[in-house]
Each structure stands twice: as structure tokens, then as C-alpha cells.
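Asker: next input, structure requested:
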Amino acid sequence: MARIQPTPGTDGATGPDGDGTGTGRRRKAVRYAVPVAVAGVAAATIGITSAFAGTGDPDLPRISAQDLIAKMAQSDTQRMSGTVKISTDLGLPSLPSGASFGADGKDGKGGKGGGHDGGKGGAAPSPESKLTELLSGTHTLRVAADGPDKQRLSLVERAAEYSVIRNGDQLWAYDSASNTVYHSEAPKAPAEGKGGKAGQDMPKGLGAASPQELSKKVLAAADESTSITVDGTAKVAGRDAYQLVIKPKQGESTVGSVRIAVDAKSGVPLKFTLAAKSGGKAVVDAGFTKVDFGKPSAGTFAFTPPKGAKVTEADEKAVGAGRDHKNDHKSGLPEALGLPGVGGDASVAPEVTGEGWASIARFSAGKDAGTAVTGKAKSGAKGGEKNAADAGALLDSFGTKVSGGFGSGRVFSTKIVNALVTDDGKVYVGAVDKDALVKAANAAK
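Answerer: From the prediction side, this is the model:
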């Protein structure tokens, strides 16, 4: 089979493929997919079944889960263009009228003097901050790549478009809503063979929502707590694909399954679907509606700031960079699912207990956070009793009161992630059920 060129934005190191599976050979790690070692680890520890894709539509040759993962790892796709539709339903609670979980408003337009990086006249929003707009609703992304140094990704809104363009050593971000531009030199990719990840040159943000990146992270995080099988075939964006299904073995996990449609010819993930154990609408459904593996036109990666646009150079923005992105709207989804983590002080690394899909992050948010979740006002505070009653009523609509050996607190839930915040400001977060969080809090005492 002819080799496909590497897709930009992924691993470029080499690693062993053998771990007791009997293959005993080494393959070149690719820029696009998971490291080749994942295929070997899967065969030895994940508990891959001997399921085959022999039924369904289209009719494709049978393939085992192990071989399909290896096919993804060997995929070298470097050139492609297409349209991705992403729908997200985290099951976040409804906020009072006029409030929003995002800071940029309905169409991602920064508010006057506010937003992530300011409204009109400010700096262009960062790719990281734009990612938060994908945490609810349905959105359209347009993507294009021609090797590791030519990439374009755009978030298309009803009346505006936000684009990140890398062309050689130049990196641009353009927000048509505010007519603002951010410009910097593109980061240099590490040399292959030195443990670097060649091609990971676009800023973190919108690219993390692509089917490729979502699939890569989940497979890279898979371990013995994971079951992987092939479950039929599908047509995605007009192409034949195998369906790879990933399921947690641990009963306390809130994840039902992850389904990845893998292009039968190239090994590129075309669709990623995350389902909650509780059922209902998919939590994340990201897939190509159109895809072309031909060479995009050179003009796709050309960019000149429009007339009248305010251009912010990287040096001008450096001072506020840490403040702008440190605590941008954390969603709480595990990092392996390709979405931002849960907040608190982002500078403090959490302790992690448990393993695999049942892992729980623990950190301290401070006594003020504990006071907030109890709905209690500080002693002597003006209007304390009324404020406490109002806060308690609001929190009751969002969280559930719990208690145990750790004391008491509230559990705040989405379809996938639950978070326990104790009265003394300890936070326990994971893609696990409420009982698992309470057990972790009790064990920490």
C-alpha cells in the first residue's frame, strides 16, 4: 500500500512497536496519528477483542481493532482540506436570563471592553479563547493543510469568521467580527528522531476540536482500563470508513463510549463521537462533512491584513498573554477528550488519584470557594443572611448537596464530568459518578 504523507500538527518521533505481541519490529512514528507504540500497548494491555468489521455498509475487508489502530498510526496524511461540523452538548445547567458560560456572546463577538482579548479595537481573540465557543451548540470549521508549515483553520459563524493561518514562518489570526489581526513568527518544529513532535505548530485551540486530534488524545491515553473493538463500517463525507469503538471497563466512569470513524484508505479519523453512559444526545460529535486529500491551492495560505484592521504583533501582546489564557472558561472534560480541563488556579498542578477512566483530580480552590458553594456569607457581611439565601437557592439549581467523612459540599454535574467542591475549598473532579467523588474525598481525610 502506498504511504500517505503526514498530517501536520502531530507526533514526529520514532518508537518501538513491540511489547510482547510478537511483531518485534519498529516503525516510524508519524506526525499525524498516535505514536506507533499505542498499537503494541493495545494488543498487550487494552484487552482488544478479536472483533472484526465484516458487516454493515459499505462492505469492506475485515480488520481487527489492533490492525486498525496500527493503520491509523502508519497514516502519513499531510495534504487535506475540508469542512468539519462539531456539535457539543455537555449538559451544562441553564443560567439566568442574560447570562452565558462563554464570554464572547452568541456569535463569538467580544463585548465592548470585555471578552477574552477585548472587543473592537482590542487584540484579536486567541485560538485558545475561541475554543470555548465550541463548548455548546453546533459550529462549522474549515480546515486545510499542505505539509507541516502551511495550515489554515477557520471557525465560520453566521456573519463572521475567525481564522488561524500558518504560512512558512508566519502565523496570523484574524477575527472578521472586530477586524483585528494577531501576528507572530510560527514556532519551529523540533527535528524528527529527537523526541520532538514535528508539525505541532499551530497554537492550541480550535485545532484541538478536529476529529484527528480528539482521536489521537483518547487513543494515546488508553490503557488496561479500556476496551477497543471494531464495530461495523460507515460512510463519512462520502468516504468508506471503519468504526472503532472505545469503552471504559470501569463502572464508575460516566463515559459510555467513544466512536471513531477511520478512513478505510488513508487511516485518517473522519468522525469522533463521545457518548455519555446516561444516554441521550452525544456529548461531542465532530466529523467531516466534506474532505479532500488533494493539494490545496497556494492561495489558501496567503494572508494580508485587510484595510483598516488593527494588527497586534506578538511582542505587544506578550505582557497580557498569561492573564488572558490562564483561566479561560474551563469546561471540565478530561484532557484526553481534547477539551480544556477544570479550573481553579491553573498554575497549581492537581493531585491525581485512581487510574484510567476513573482517575480523579484533586486540588484546593481556597476557603472562599468553599464559602461560595455553601451559600454562606462571611461573618458580619452586610446583607449576609439575604445574600446567603439567594446564593443557596441559585446553587441548589446547579448542584447537589452531599456529605460524608470529609464533611459536606456540593456536586456540580455535566453529562460527563462531575465536580465535588467541599465546604473547606477542596475540589475533586473527574469523568466519574458522584459516589466515586465522595469516596475520594473521604479517603483523602
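Asker: alpha carbons only for contacts and neighbour counts from here, please
Answerer: OK.
Asker: tell me who's in contact with D263.
Answerer: R239, D240, A241, Y242, P269, L270 (Cα atoms under 8 Å, 6 or more residues apart in numbering).
Asker: how about P269, nearest residue that isn't a chain neighbour?
Answerer: V262 (4.3 Å; Cα to Cα, 6 or more residues apart in numbering).
Asker: one more to put side by side:
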Amino acid sequence: MPRNEPTQVTDGWDGGRSPGRRKAVRYAVPVAVAGVAAATIGLVPAFAGSGSPDLPKISAQDLIAKVAKSDVQQLSGTVRVSTDLGLPSLPGAGGGAGGFGGAPDGGEKGGDGASAAPQKKLMELASGAHTLRVAADGPEKQRVSIVDKAAEYSLVHNGNEIWAYDSGSNTAVHSTAPDAGRHGKQHRAPKDLPGGLKDATPQDLAKQALKAAGDTTSVTVDGTAKVAGRDAYQLLIKPKQAASTVGSIRVAVDAANGVPLKFTLTPKSGGAAAIDVGYTNVDFAKPAASTFAFTPPKGAKVVDGDKAQAKTPREHGKDLPSQKDVKGLKKEMGGLNVLGKGWTSIATIKGDGSGLPSGKDQGAGGDAGKFLDSIGEKVHGSFGSGRVFSTRLVNALITDHGTVYVGAVDKQALIDAANAAK
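Answerer: From the prediction side, this is the model:
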């Protein structure tokens, strides 16, 4: 069989396929990719396994269609997640194994369920390396466990029940899943399942990256690889817009069933991948029913998530901004606008003129200003002046008038946007 070689995707490559097929092969704007990285995730070379298998040649169009048509709903395996966004270390930011417990005192204050709250795990996946054990059996049963040396966090959906358990604080939160989808029509986990955990597998990341294609993107099939012991094609996505900070996105696609096995986003600046998520082992057989059974361990603190959620608005509703307040805030800030398109889209929020404190400021704001001066680069333009805060993927310009420009673009693109909006 001929060895697969790179295949270029050009404008109008659809080749007469149906509108549904064309829709399935569109690609995501990089701001969405950056959002996944922030919320949402290089890895060791061993991930790809050994050797490049000989596979029948396939076009990029057909490979993307293969991903879109894949309907694998039963699997189990281990996923390795690594993120290296180049975020600055903030004063007082903790981490490590103890992060699972949540409370600074080692978990004693975790009895209210805060340490087991799924949203808390999102921040942990935003940096460093993590191992996840995943399993799924259709839309009714999923399990994701974040495994650490000292603790394990599990999120289990089984029918109408959802359990979140943090072994670090021995706390479990039990909630009831919505009835929607209990008749076999819903092919997704319930909305209660937090996106940052639910979307931590290569399949979900790839789907988010394959939503919108056009003249801003180059798509090729760049050879083959072995991932988790399975033969895979490598789909290579590269921005054509020079100002993008994204170098490339590589998706390893299972040659047999179209399931993405590995997702790698590399910054244009080079070095290790900013986001790298891939299976180290995977089995597409039906998982054992016991995989989705959960009983809180002896002595565990069990919190009723439904009651806690219903109780919170009544007790603290007066402290939360009303819908009217939110609309008023948006109006005062000038609203959120998006400039440009594709990989160089820039989100902007108009400021109120106050800006950020400077290291020259006296009083309480002085220390904050000095810290900002140490991590932000002072820039100037016809818009005035401001600071650019940079990561390996996303950059943000905050002007001295308080207007914010942010995107997966280089510094000059932000300055140009601010100058044009002047």
C-alpha cells in the first residue's frame, strides 16, 4: 500500500460534497482554541509509539469527514494531558497534590463540597501534566478520573446520577442529572458535567478545532503515526495569517474508526507544545458496568449538590449582580467586540478611562503597579500607552484608558488594533 503523503487543502476543496459534509469540515477560530487552553491543555515522544505505519492514502477532506462521521460511544483508557502556556507565577498561587483537597488546612474546610466541586478542577488542568482515566458507554454513562500521586478526583455520570468525589478531602457531591437524553437521543454527557473535564479528551478538543475552515487555514494529512498502539493518520492544521501565535495543530486520527487519539497545539515561537492531550492506551470495547458504579467510601462527607445549588441563590442572591446590573455593566464598558477574523481575531472591551496602576503610584496601588510593571511590557502608539501581557499563546494589551485587546496574536497586532480603533 502506498505511504500516505501530505495532502493540501485549498479553497473550494469541498468537491461537490453535501452541505452537511462541508459543515463538518470547518475549522475553529484560534480564540476558541485559546479558550480551551485557558480553561480549559510538550508531551514525551513515547506518546506516538514506535514506527510510522503504512496506510492507504487519504485526502484531508476525507479524513476530516471520517472524524465527523465517527460515532464511537464505548471506550476506556488513559489520557495524558500537558499544558505549558507560559503563564506567570502569581503571588500566593498554590499547586501540587494538595490542590485536590482545596482547603489550605488540608481539607478540613472541604465539608461543604467546595473541594469536590468540578469547576475547581478546571484550573488544575490549565497547567502542568496530568493523567486522566476515562470511560464511556453511550450518552448515559461516563467517568473521568484525575489521578495524582497523593489523591484522585473522580466525576461519574450513571443514568440520572452524577457523583463528584475528591479523595484528598474524602468529600463527595451527589447531584441528579437532567432527564433530557434518557431516551437515547442525546449523545452527550448532561450539561451538569463541566466542560473543562468533559472536553479534556482528544476527541472533544479536535471537534472544537474542526469547526470553521476558509482561506485563513492550511490543512494537510502529514503522514502516519502509532498512538496508544493504534495506526493513525496525522492531520496538520496551520494558520495562514502571519500575526497568529499558533504555529500548528496536529491531530492523530485512528485509521480504523476516525476517533482522534492525540491533539497537539504548538506555538509559533516553537519549543514544547502549549497543549498536548493524547491516549497512552485505549480500548473500544464496552466497559464493565462496575466502572460507572459509585458508592462513597466509609467516613466520606456526602453533600447534596441539588440542595446546595438551590439554596445558594436564596441565601446569597442579594450579593449577586442582577441581570439588569450585568446589562448596565456591559453598556458602561462599551460591550465586547471582536475585531478581525480567523486566527487573528481580537476580542476588545472598551474601558472606563481608569486603566491599571503604575509602579510610580503611591499608596496601596504602588505594590500592585510594581508587580504589573514586572510582568507587563510598556508599549506606545497613536492610541496612547498601555501594557502588553504575554503568554506563549495568548497576548493581551490593556491601555492606560482601561480598554482591553486580547487574542492569540502577536504584540504588534494588538497595537495595530488599538491604533485603528483610536
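Asker: and the one helix or strand the residue nearest to P269 of the first structure maps to, which stretch of the second structure?
Answerer: Element membership for V262 of the first structure, per DSSP states H and E: strand 255-263. Mapped onto the second structure using TM-score structural alignment, strand 255-263 of the first structure spans residues 246-254.
Asker: how about V338 of the second structure, what's its match in the first structure?
Answerer: Aligned partner of V338 of the second structure by TM-score structural alignment: V352.
Asker: doesn't its match lie inside a strand?
Answerer: Yes: when DSSP: H, G, I helix; E, B strand; the rest coil is applied, V352 of the first structure is found to be in a strand.
Asker: so who does it touch?
Answerer: Counting by Cα under 8 Å, 6+ apart, V352 of the first structure touches S359, I360, A361, R362.
Asker: which one of the contacts of D263 of the first structure has the most neighbours?
Answerer: Counting neighbours by other Cα atoms under 10 Å, the top entry in those is Y242, with 34 neighbours.
Asker: surely that one meets S266?
Answerer: No: with contact defined as Cα atoms under 8 Å, Y242 of the first structure does not reach S266; the gap is 11.2 Å.
Asker: correct me if wrong: T348 of the second structure contacts G402.
Answerer: No: at 10.7 Å, T348 of the second structure and G402 do not qualify as touching, with contact defined as Cα under 8 Å.
Asker: so which of the two has more stuff around it?
Answerer: Using other Cα under 10 Å, the more surrounded residue of T348 of the second structure and G402 is T348, with 24 against 18.
Asker: the more buried one and L336 of the second structure: what is the separation?
Answerer: Distance, T348 of the second structure to L336 of the second structure, by Cα to Cα, to the nearest Å: 6 Å.
Asker: can you show me the strands along the stretch 201-350 of the second structure?
Answerer: For the stretch 201-350 of the second structure, the strands defined by DSSP state E, counting those that start in this stretch occupy 217-227, 230-239, 246-254, 260-267, 275-283, 301-304, 336-339, 346-349.
Asker: which one of those lies closest to S167 of the second structure?
Answerer: For the strands of the stretch 201-350 of the second structure, proximity to S167 of the second structure was assessed by Cα to Cα; strand 301-304 is nearest, at 10.6 Å.
Asker: quick one on the thing from earlier: show me which of the contacts of D263 of the first structure is closest to D201 of the first structure.
Answerer: P269 (19.9 Å).
Asker: pretty sure the closest one contacts A261?
Answerer: Yes: using Cα under 8 Å, P269 of the first structure makes contact with A261 at a distance of 5.7 Å.
Asker: quick one: which of the strands of the stretch 201-350 of the second structure is nearest L210 of the second structure?
Answerer: Here strand 230-239 is closest among those (Cα to Cα), at 9.3 Å.
Asker: for that closest one, packing partners?
Answerer: strand 217-227, strand 246-254 (3 or more Cα pairs under 8 Å, 6 or more residues apart in numbering; DSSP states H and E).
Asker: return the most buried member of these.
Answerer: Most buried of these by mean neighbour count (mean count of other Cα atoms under 10 Å) is strand 246-254; its value is a mean of 25.
Asker: what's the mean distance for that one versus the first structure?
Answerer: Following superposition, strand 246-254 of the second structure is found to deviate from the first structure by 0.3 Å on average (mean Cα distance after the TM-score superposition for the first structure).
Asker: that strand vs strand 275-283, what angle?
Answerer: Interaxial angle, strand 246-254 of the second structure versus strand 275-283 (axes from the mean of the first three to the mean of the last three Cα atoms, to 10 degrees): 10 degrees.
Asker: sorry, back to before: and in the second structure, which of the contacts of V352 of the first structure remain?
Answerer: Shared with the second structure under both residues aligned by TM-score structural alignment, their matches' Cα atoms under 8 Å, the contacts from the contacts of V352 of the first structure are S359, I360, A361, R362.
Asker: picking up where we left off before, I162 of the second structure: which of the strands of the stretch 201-350 of the second structure is closest?
Answerer: Once these are compared by Cα to Cα, strand 301-304 is nearest, at 10.8 Å.
Asker: L244 of the first structure -> the second structure?
Answerer: L244 of the first structure maps onto L235 in the second structure, by TM-score structural alignment.
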